[in-house]
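Enquirer: The following comprises the amino acid sequence and a computationally predicted model.
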Amino acid sequence: MWQSILNAPFFQSLELAVLDEEGMHALVFPCERTLEGWKHALGGMHVDVHPTHWRDWIEQDQTDA
């Protein structure tokens, strides 16, 4: 279930949703909220996004893709 970005936890792998002119989209990689902003949870690089919602990141089995 999506939750408001206002209560997103810090330092946990999260799935983020962003809004654009076409609607809401979930990012395809996990992100972590840090004191400096959002970063890619696996690569550690800063991610310039303005998410609106979050939910726990659930690792997907690559054989299902």
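Expert: Noted; the coordinates are in hand. Numbering: from 1, shown residues only.
Enquirer: For the rest of this, base every contact and every neighbour count on C-alpha atoms.
Expert: Will do.
Enquirer: Distance check, the most centrally placed residue in the chain against His40.
Expert: The centroid of the chain falls nearest to Leu16 when counting by C-alpha atoms, centre = their mean (2.7 Å). Here Leu16 is placed at a distance of 11 Å from His40 (C-alpha to C-alpha, to the nearest Å).
Enquirer: cool, and Met24?
Expert: Applying C-alpha to C-alpha to Met24 and His40 gives a distance of 19 Å.
Enquirer: before we go on, here's another structure to hold up against the first:
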Amino acid sequence: MHSFFTEWEPTSIAPSDRDLEICVLDYDGIVHTFPLACHKDGPNWVDARGNRHVDIQPTHWRNWGEFRWSMR
């Protein structure tokens, strides 16, 4: 069995030139994926569809669409 985070990269190295799937940890340490594609805009995260600021602090990312089946 492998760790969930082996499929993900830390947000500290997230690119800003593509749509990303992001995840967050809740207060209990449970991982949740954000349901919309996002991209990094400087230190902020933006909803890729509407270019609206997303007020979250993700911990990890991966390319949008990559391994989408793994969380279902």
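Expert: Nice, I can see it. Everything numeric here is computed off the predicted structure, so don't read it as measured data.
Enquirer: Any idea what the TM-score comes out to?
Expert: TM-score of the superposed chains, computed with TM-score structural alignment, normalised by the length of the first structure, equals 0.82; 60 aligned residues with a C-alpha RMSD of 1.7 Å.
Enquirer: that older thread, corresponding residue for the residue nearest to the centre of the first structure in the second structure?
Expert: Correspondence of Leu16 of the first structure to the second structure, assessed by TM-score structural alignment: Ile22.
Enquirer: Quick check: closest non-adjacent residue to its match.
Expert: Trp61 (4.4 Å; C-alpha to C-alpha, 6 or more residues apart in numbering).
Enquirer: ok, now how distant is Glu66 of the second structure from Glu7 of the second structure?
Expert: Glu66 of the second structure is 9 Å from Glu7 of the second structure, by C-alpha to C-alpha.
Enquirer: now Phe34 of the second structure
Expert: When Phe34 of the second structure is compared with Glu7 of the second structure (using C-alpha to C-alpha), they lie 15 Å apart.
Enquirer: Please apply the same query to His60 of the second structure.
Expert: In terms of C-alpha to C-alpha, His60 of the second structure sits 9 Å off from Glu7 of the second structure.
Enquirer: quick one: which of these two has more around it?
Expert: Between His60 of the second structure and Glu7, counted using other C-alpha atoms under 10 Å, His60 has the larger neighbour count: 22 against 13.
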